[in-house]
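1. sequence first, predicted model second:
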Amino acid sequence: MPLHSRHVRALGALGALVVVIAAPRAGAQQRAVLRGVVYDSLARAPLAGALVQAAPAGDLVRVRTVYADSLGAFRFDTVSAGRWVLGFDHPVVGMLSLDMPTRAVDVAAGDTTAVVLSLPGGRRMHRVLCGEATGDSTGALVGMVRDADRDAPVDSVRAFVAWPELEIGRGRIAQVTRRVPLPVRVDGSFVLCGVPSDAELMVRAEGRGVASGDVMVEVKPGTVTRQDLSVGAPRATASRLTGTVRDDKGHPIGHARVIVLGIEGRGATTSETGAFVLDSLPSGTWTMEARAIGRRPTRAVAQLSTRRVADVQFAMPKYAQSLDRVVVVGKMSVATRELTEALERTRMHGGTLITPDQIERRNPLYPSDLLRTVPGMQVLPGQFGNVIRGRGRCTPTVYLDGMPIQDGANDIDQLVPAADVMAVEVYRGIVAPVEYAGGGCGTVLLWTKR
């Protein structure tokens, strides 16, 4: 598919995804608390500084406004019981040209209602930004170009993405570098579709007297990858970077070498505790690389600025000795990719994965039957079928193919036939991955055979 950018307006089908979990409190009163988290599904991190607004559904004039903190958390105290309308805004929303719709939330008297507001997921966003016809070997790259020291958008810069390609012609094969401009808008944002996912990409921004470093980016097929760029004066040397180098088990690595790619002679050696400090660096987005004997070189991106000290954490795996092998090149199916990602998540966060083989052996009548043997989960009879509950009979959050389902714990057997369930992930309490965060009562992810 050819590279292209699209300026998308008023995406009525997309917007803030809201998951509501009511946490009962003893001594119900007429007033309640409405709290939650704003989450950036593209960066897989909280959306710090987001403007969050709430108003009673019957009186939208009485709008209350708060700003999310550095962890994306927000809170409205002493709200009245009833239906409330919530929405949020952030520069990232403008970057993607989203017109965020409002959502209604029912607040019970005396309760604390927890709400997760998030941007649409990467795959869903990709379909909207780039169209349904996009091939499975390309993705989209989005981001914002900002001045590192003023922390303000920049539009008077040139930005581009580049990657190596093999060029065949005139009886020879040569490796060339393809360089494609990023369409930076007035607000400093850019969206580029059709970016190859099977190549090592490098992005960079530069302008009159300012530039970023060369930043390495990996774009996954069929989804959206976000990489912000900040620019500064290359000759200015007033930024500071600290960090730690550890192995993949969290142990510090001493005497490792940390360098700034693109700045000759700038590096530091870690102490016995794995810590390092680099002073007198130029502002902007730069790629750092850590090297140590017996370890695989590891890279990380740092946003350097005179406004704050940047921090980078490295996790360096050991070199894996392997035998020569025959490699069969093919495409990973959607089902295989989702299972691989689910296995990695459950290993990392201590969740439970119910695999296709286990589902086939159990031959469940309803999806809820798969959760009967999962520790920390209860399957109880409800008004229209089974419902699922966590410890203390609190209500867990339910996702279907990565999308949060409101009231999914009460409608789990109506969401999808048991025969269509490919795999199930279960996380107890608050240990779920941040992109599938719930309200502290556990998370259930259903994946279907697609």
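-> Yep, it's here.
2. could you use CA atoms for every contact and neighbour count after this?
-> OK.
3. which strand in this structure runs the most residues?
-> strand 157-169 (DSSP state E).
4. for that one, packing partners?
-> Packing partners of strand 157-169 (3 or more Cα pairs under 8 Å, 6 or more residues apart in numbering; DSSP states H and E): strand 172-182, strand 201-207.
5. let's see that with 10 Å instead.
-> If contacts are counted by 3 or more Cα pairs under 10 Å, 6 or more residues apart in numbering; DSSP states H and E, strand 157-169 sits against strand 138-147, strand 172-182, strand 189-196, strand 201-207, strand 210-211, strand 215-217.
6. what's the span of stretch 226-243, first residue to last?
-> 23 Å (Cα to Cα, to the nearest Å).
7. let me see the contact set for the nearest residue to Glu167 once chain neighbours are set aside.
-> Among residues not flanking Glu167 along the chain, Ala174 sits closest, at 5.2 Å (Cα to Cα, 6 or more residues apart in numbering). Shown in contact with Ala174 (Cα atoms under 10 Å, 6 or more residues apart in numbering): 165-168.
8. could you do Thr177 as well?
-> Contacts of Thr177 by Cα under 10 Å, 6+ apart are 162-167.
9. second one coming, line it up with the first:
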Amino acid sequence: MGALVQVEGTGRIGATDSLGRFLIDSIKPGSYRLIVDHPMLDTLGITLVSAPMAFDVNSVTRTQIAVPSAEYLTALFCPAARRTLGPGALVGRVREPGTDEPAVGARVSIVWYDADIPGLPANLRIKKSPRVRETVVAADGTYKLCGLPTTYEGKLQAQRKDGGVTAEVPVSQSEGVLALRSMSVAALPKIASTDSGAAPVVRKGTARVFGRVLNASGGPVAGARVGLMGVSAATITRANGDFVLDSLPSGTQAIVVRQLGYKPTEQTIELSARAPARVTVKLGIFVPELSPVEVISARDQGLQKVGFSDRKRSSAGGYFLDPDQIEKRRAQLFSDLLRTVPGIRVSMMGNQAQLVSTRSAAGGGCVTVWVDGAEWKQLDAGDVDSFVRPGEISAIEVYAGTNVPPQFSTIGQSCAAVVAWTKLRVESRRR
């Protein structure tokens, strides 16, 4: 269904129905080939063309065009040596969002973990290493990741040579050997040089997204925070649930929506400077989804993946709160988790908590908050307490201004850094 069948050299086209049937009439007599155009075949870089066939006056020509099976295509794309690692394959295209040209040379990777062994007691932890497959986008814009299992939940990402990168896109396969997923990746925004010695300015993107946030019943969710993962762009939904985010990087990105009482929700979107994206996000009531043993397994794997475990192991000049320590604090607000952390003072300004670094010379240094690797843009002072519950936090890292790792530094500033990792990011089964 959904394939277009064209009589080569003519303007005659027909579309297939749910049974794969098509009808093309008013064909001039002669010998023609049929060309099949289908989104799946296009994604795979395949052009399906029939052998020449004769069309006579006042006659009906019947034909069948066979589409290659998933097993055949996987064997075609993947060398036998790769298929020994796993029978599955993930195939797609990676393009430039502004021009649709192939993103040749971009590196595509998928990360997943093997499924947990059923029946394990909750107190038994089994450390599992991430499974990784990588490849490079070919000249025609296609990529082929081979050696995958037939059942998995993972994260897919594409990165250009200049550093431009997509969001981590959730991908899953429950049956079959072939899955499809295409993406777009833009160049890394350039940093404008300055002659005055001032801090360099990062050029913003020009993409925009219009959206609406709804509850499970279809009603609008007002006052929800909507942010783009990996950058500090954020906004609040209006009374009708609508929101707008602009000056965004192009390509395959992900937004995260948070509101107290609802499950934080991540959704992948395609952004381009050519036209604004439009998206509707539905929030569900927050309820635990994983069993205790699944939570422990996913948590340990997730903290390893985001680098928390390695930085804690090496000290890295920081102070670390792991999941068990956070649980013991029984905090009511996010800022409560930081009240006894060395180098951080929590002070109140009205009803809002302010975080201050005590390690600066005057004892009133700035603090930058990072959530899931992105700088938290404060829409109101201390608003992290309004949108992130302590129960959503899996781990926290705190660094003084002189010891902040580069990925958590702010250009032109020497602020202390509070780095929080949420359960949405760390304990997701799609890793």
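-> On my side now, so go ahead. Nothing here was measured: the structure is a model prediction, and the numbers come from that model.
10. could I get the TM-score for this pair?
-> After superposition, the two chains reach a TM-score of 0.48 (TM-score structural alignment, normalised by the length of the second structure), with 262 aligned residues with a Cα RMSD of 4.8 Å.
11. re earlier: and the angle from the longest strand of the first structure to strand 138-147?
-> 150 degrees (axes from the mean of the first three to the mean of the last three Cα atoms, to 10 degrees).
12. buried ones in strand 157-169 of the first structure, by neighbour count?
-> Neighbour-count burial for strand 157-169 of the first structure flags 157-159, 161-163 (criterion: 16 or more other Cα atoms under 10 Å).
13. what is the burial count for Ile405 of the first structure?
-> 19 (other Cα atoms under 10 Å).
14. no wait, Val180 of the first structure
-> When counting by other Cα under 10 Å, one arrives at 15 neighbours for Val180 of the first structure.
15. the nearest residue to Met95 of the first structure once chain neighbours are set aside and Leu51 of the first structure, how far apart?
-> Nearest non-adjacent residue to Met95 of the first structure, counting by Cα to Cα, 6+ apart: Ser189, 5.1 Å away. Distance from Ser189 of the first structure to Leu51 of the first structure, counting by Cα to Cα: 19 Å.
16. of these two, which one has the most company?
-> The residue with more neighbours, out of Ser189 of the first structure and Leu51, is Ser189; 25 against 18, by other Cα under 10 Å.
17. surely Val108 of the second structure touches Leu145?
-> Yes - Val108 of the second structure lies in contact with Leu145 (Cα atoms under 10 Å); the separation is 8.2 Å.
18. okay, and the common contacts of the two?
-> Joint contacts of Val108 of the second structure and Leu145 (Cα under 10 Å, 6+ apart) are 133-136.
19. who wins for neighbours among those residues?
-> Val136 (21 neighbours).
20. that one against Gln157, yeah?
-> No - look at Val136 of the second structure against Gln157 with Cα under 10 Å: they stay out of range, at 11.6 Å.
21. any chance of the shared contacts of Val108 and Leu145 of the second structure in a markdown table, plus secondary structure?
-> Shown next, in a markdown table, are those (DSSP: H, G, I helix; E, B strand; the rest coil):
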| residue | secondary structure |
| --- | --- |
| Arg133 | strand |
| Glu134 | strand |
| Thr135 | strand |
| Val136 | strand |
